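K.L.:
got a predicted model here, sequence first, then my questions.
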Amino acid sequence: MQPNNFFALRRWQFYLQKHFTDSFRFYLMALLTVFGLMTAIPIFFILTSSAFGRLSNLAPFYYIGLFFGGLLFTSWSFNELGHKEKGVDFLMLPASKFEKFITIFLVSTIGFFLLYHLSFYTSYKIIDSARVAKYGQHIVNDYSFLDDPKEKIYIYYAYMALQAVFLLGATYYHKYSFIKTVLSLFIFILGLYIINAIFILFLFGNEGDFWKSSMPFVMVNKLEMTAPNSWHPTLYVIPEWLQKSYLFAAKFLIAPTLWTIAYFRLQDKEI
């Protein structure tokens, strides 16, 4: 290995070349599978019925493919470490842990994101052509992915945060990583909910079971008795500055923090 054990551009280029040579068939099959499903299912419904006349009809396929496909693809990162022989080969390759991590990171985040949207656009054009051939009409563009409304962009913040969770999970679980990460995420969310419920019960008590209609660490919908057998809901919300802090963390801190933890987790990996 070259004297620079953290990052050397030439060495990284050699590792990239080896990585794509070894994984090209897998990446191609994954891309074709996603593309085939996104294309074949809508075309089938177009040919058998008048469905999918609007772009909004395709939006669920877009988001399901983005989240399920992207998170499943990310969960296969560092899959070599689940097998002793492949794991030894992966760790012993003359490239730094950072170069190996940044390669997987770029492929599973930027690479998948770009190729997925290229694939979806190509799929949309084929589906549109099929509709024109069947009905003589183009798909009506009634759905804007980012600007109508602008809040849709938060879907992408959520995707990046989840992608970071599954990349971190891939450094912990090398077999059945997707299922194990989903289970771990569920347990984590359930734990937060229980902690929030206990915290709120200590503050407000359990009158009216209002804790069931609260958003953890954000708001509480308390039912207060205004008259005998009469309850009036009162909404308690955290201060605006704390809301903005939550929003900033969700947009800019959660994903980079988890990516960083995943890198250091890989640094400590042994076979």
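P.N.:
In hand now; what should we look at?
K.L.:
use CA for all of it now, contacts and neighbours both
P.N.:
Noted.
K.L.:
show me what stretch 148-161 is in contact with.
P.N.:
67, 145-147, 250-251, 254-255 (Cα atoms under 8 Å, 6 or more residues apart in numbering).
K.L.:
A further structure is provided below for comparison with the first:
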Amino acid sequence: MNEYFNIRRFLLLTKREEFMRLHSLVFSALAIAGSVAVLLLLTGFRGGGTEYMNTLFLMFLFAGGALTAAGTFRNMHSRDTCHDWLMLPASTEEKFFSRLLAASAGWWLYINLVFFVGVLVGEILRFLVIGEFRAFFNPLSPVLLRAVHHYIILQSLFFAGGAWFRRHQFLKSVLFLSLLGISLGLFSLIAARIIFGSYFHEAFSFDMSIHVGDRFFGNTLETGELILRIVKTLYLWLTAPFCWLITYLRVREAEVKNAL
């Protein structure tokens, strides 16, 4: 196995991976498009608009993206297929980036195409039954484009879970993220109590003037806004790269262990 990245081999590997799961992609597309068409037809009788389309699309995008990302490395962990994974004529980097491309941009393009077909079929049925069209689905609307960044972050979390957990990757990823969220929430409450507890006590004590309290609350709000900006920046720009990094390290580790 060559330890460098070759673009031609990477494209061939990506093509092979998509061809291997062609049947599941086709059946999934039929199921999703059919569900979308039926749901849009049913909501058409109640006058559902583009907001419902966007909500339905985001549900398929996020839920399907999480499931797809969590199952990306299933054959790397399976005893029956880990040998095939190891013997692929591609470097670790090519395997990693081919899976990353399929689980991120690949799913986004796939669900856009399938959802568009489902909406088209649903609107045709709606026209035949009700006799009218409504505003058509626009995958490039500002609302949906803004959601892509959050989708990439969610995908990266489940992508890492798919690499680190050997079995039940999706369920374990959900459990881990839930426990992580609870832990971070408790840590934030404890930290806020330790840092700001004495200040709150002084601000509300009877021997302090009202001006001290006003100054305290002003400083606290500024500090809180600064912390929120830092947390938001870390979430938006560091979460996905960090998850991709630890996923890559896990893939390299798994290949070394499987080779022994």
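P.N.:
Received it, and whenever you're ready, just let me know what you need. All of these numbers come straight from a predicted model, not from anything done at the bench.
K.L.:
among the contacts of stretch 148-161 of the first structure, which ones are in strands?
P.N.:
Nothing among the contacts of stretch 148-161 of the first structure maps onto strands, per DSSP state E.
K.L.:
columns distance to residue 123 of the first structure and neighbour count on top of those, output as a markdown table?
P.N.:
Formatted as a markdown table, those follow (distance: Cα to Cα, whole Å; neighbours: other Cα atoms under 10 Å):
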| residue | distance to residue 123 of the first structure | neighbour count |
| --- | --- | --- |
| 67 | 17 | 18 |
| 145 | 16 | 14 |
| 146 | 19 | 13 |
| 147 | 22 | 10 |
| 250 | 31 | 16 |
| 251 | 30 | 17 |
| 254 | 32 | 18 |
| 255 | 29 | 21 |
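K.L.:
what's the spacing between the corresponding residue of the first structure for residue 80 of the second structure and residue 97 of the first structure?
P.N.:
For residue 80 of the second structure, the aligned position in the first structure is occupied by residue 85, per TM-score structural alignment. According to Cα to Cα, to the nearest Å, residue 85 of the first structure stands 18 Å off from residue 97 of the first structure.
K.L.:
also residue 261 of the first structure?
P.N.:
From residue 261 of the first structure to residue 97 of the first structure the distance is 13 Å (Cα to Cα).
K.L.:
what do you get for residue 164 of the first structure?
P.N.:
18 Å.
K.L.:
one more: residue 130 of the first structure?
P.N.:
For residue 130 of the first structure, the distance to residue 97 of the first structure - Cα to Cα - is 47 Å.
K.L.:
kindly report the same for residue 41 of the first structure.
P.N.:
Residue 41 of the first structure is 41 Å from residue 97 of the first structure, by Cα to Cα.
K.L.:
ok, these two, which is more surrounded?
P.N.:
The neighbour count for residue 41 of the first structure versus residue 97, taken as other Cα atoms under 10 Å, is higher for residue 97 (22 against 12).
K.L.:
which residue, other than its chain neighbours, is closest to the more buried one?
P.N.:
Closest residue to residue 97 of the first structure apart from its sequence neighbours, by Cα to Cα, 6 or more residues apart in numbering: residue 267 at 6.2 Å.
K.L.:
tell me which residue of the second structure lines up with the one you found.
P.N.:
That one, residue 267 of the first structure, aligns with residue 252 by TM-score structural alignment.
K.L.:
any idea which element that match lies in?
P.N.:
helix 239-259 (DSSP states H and E).
K.L.:
can you pull the buried residues of that helix?
P.N.:
Buried positions in helix 239-259 of the second structure, judged by neighbour count with 16 or more other Cα atoms under 10 Å: 239-240, 243-244, 246-248, 251, 254-255.
K.L.:
what about it, distance to the chain center?
P.N.:
From the chain centre to the centre of helix 239-259 of the second structure is a distance of 18 Å (Cα atoms, centre = their mean, to the nearest Å).
K.L.:
can you give me the helices in the stretch 101-250 of the second structure?
P.N.:
107-129, 142-164, 169-203, 210-237, 239-259 (DSSP state H, counting those that start in this stretch).
K.L.:
might one say that residue 240 of the second structure is in contact with residue 158?
P.N.:
No: judged on Cα atoms under 8 Å, residue 240 of the second structure makes no contact with residue 158 at a distance of 10.4 Å.
K.L.:
what touches both of these two?
P.N.:
Counting by Cα under 8 Å, 6+ apart, nothing touches both residue 240 of the second structure and residue 158.
K.L.:
which residue lines up with residue 194 of the first structure in the second structure?
P.N.:
Checking TM-score structural alignment: residue 194 of the first structure goes with residue 186.
K.L.:
next one: residue 117 of the first structure
P.N.:
In the second structure, the residue matched to residue 117 of the first structure (TM-score structural alignment) is residue 112.
K.L.:
and its match, how close does it get to residue 247 of the second structure?
P.N.:
26 Å.
K.L.:
and if you look at residue 219 of the second structure?
P.N.:
40 Å.
K.L.:
got it, and residue 206 of the second structure?
P.N.:
Applying Cα to Cα, the value for residue 206 of the second structure to residue 247 of the second structure is 55 Å.
K.L.:
next: residue 42 of the second structure.
P.N.:
Taking Cα to Cα, one finds residue 42 of the second structure at 42 Å from residue 247 of the second structure.
K.L.:
could you do residue 36 of the second structure as well?
P.N.:
Counting by Cα to Cα, the gap from residue 36 of the second structure to residue 247 of the second structure is 33 Å.
K.L.:
give me the buried positions along stretch 36-55 of the first structure.
P.N.:
38-39, 42-43, 46, 52-53, 55.
K.L.:
as JSON lines, the residues you listed with distance to residue 76 of the first structure and secondary structure would be great.
P.N.:
As requested, the buried residues of stretch 36-55 of the first structure are exported to JSON lines (distance: Cα to Cα, whole Å; DSSP: H, G, I helix; E, B strand; the rest coil):
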{"residue": "38", "distance to residue 76 of the first structure": "21", "secondary structure": "helix"}
{"residue": "39", "distance to residue 76 of the first structure": "24", "secondary structure": "helix"}
{"residue": "42", "distance to residue 76 of the first structure": "28", "secondary structure": "helix"}
{"residue": "43", "distance to residue 76 of the first structure": "30", "secondary structure": "helix"}
{"residue": "46", "distance to residue 76 of the first structure": "34", "secondary structure": "helix"}
{"residue": "52", "distance to residue 76 of the first structure": "32", "secondary structure": "coil"}
{"residue": "53", "distance to residue 76 of the first structure": "35", "secondary structure": "coil"}
{"residue": "55", "distance to residue 76 of the first structure": "31", "secondary structure": "helix"}
